[in-house]
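Peer 1: Just a sequence and a predicted model for now, questions to come.
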Amino acid sequence: MLGKTYLTKQASLLMKYARTTSDSELSAKLISKAADLKSQADPLPDKDQSPKAPDVSPDEQPGS
């Protein structure tokens, strides 16, 4: 599953390309795809919820 950060970044890039092209049909398609990616990203949690490595204690702070 793709993460929220990845989907949001891809949507932003598509919007950037849509603004730079002079082809209105291409621009509309890019905007549509960006909206689709944004709608996929919105319900996802803001932070990475992937499992931690087994050797990582949840109480452990980096550098301690």
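Peer 2: Nice, thanks for sending it over. Numbers count the residues shown, from 1 in each chain.
Peer 1: can we go C-alpha only for contacts and neighbour counts from here?
Peer 2: Will do.
Peer 1: how far away is residue 44 from residue 11?
Peer 2: 15 Å (Cα to Cα, to the nearest Å).
Peer 1: Please say which of those two ends up with more neighbours.
Peer 2: Counting neighbours by other Cα atoms under 10 Å for residue 44 and for residue 11 shows that residue 11 has the greater number, 23 against 15.
Peer 1: take a look at this one as well, against the first:
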Amino acid sequence: MEHVAALQRTVRRCTAVVVVAVGLLVGAVSSETLPVAALLVVGSLLYLAVSAVYVSPDAAEPDATAADGE
């Protein structure tokens, strides 16, 4: 199950990077000041920062199979 959690975390982080890019593109293309684009960029960057720093308690526990060499 450790691999599934890591894959889910990777998908969430990649999605956040895509949302940052979309927010920047919408902000650059739009002729008006669009607070939605700024919210997308700031929210995604905040998520990426927190996900890089925060380690869930489940992930911090050592895996029982790691001692077996697998």
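Peer 2: Nice, thanks for sending it over. Here the structure is a predicted model, which is why all the values come from computation and not from measurement.
Peer 1: Overlay them and tell me the TM-score.
Peer 2: Overlay of the two chains. TM-score (TM-score structural alignment, normalised by the length of structure 1): 0.53; 45 aligned residues with a Cα RMSD of 2.4 Å.
Peer 1: Where does the equivalent of residue 36 of structure 2 over in structure 1 fall, secondary structure wise?
Peer 2: In structure 1, the residue matched to residue 36 of structure 2 (TM-score structural alignment) is residue 29. According to DSSP states H and E, residue 29 of structure 1 maps onto helix 24-41.
Peer 1: Buried ones in that helix, by neighbour count?
Peer 2: 27, 30-35, 37-38, 41 (16 or more other Cα atoms under 10 Å).
Peer 1: neighbouring contacts of that helix?
Peer 2: Identification of contacts with helix 24-41 of structure 1 by Cα atoms under 8 Å, 6 or more residues apart in numbering yields 3-5, 7-8, 10-12, 14-15, 17-19, 21.
Peer 1: ok, now stretch 6-21 of structure 1?
Peer 2: Defining contact as Cα under 8 Å, 6+ apart, one finds that stretch 6-21 of structure 1 is touched by 26-28, 30-31, 33-35, 37-38, 40-41.
Peer 1: hmm, back to that, give me the buried entries from the contacts of helix 24-41 of structure 1.
Peer 2: When these are checked for burial by 16+ other Cα under 10 Å, the buried set is 3-4, 7-8, 10-12, 14-15, 18.
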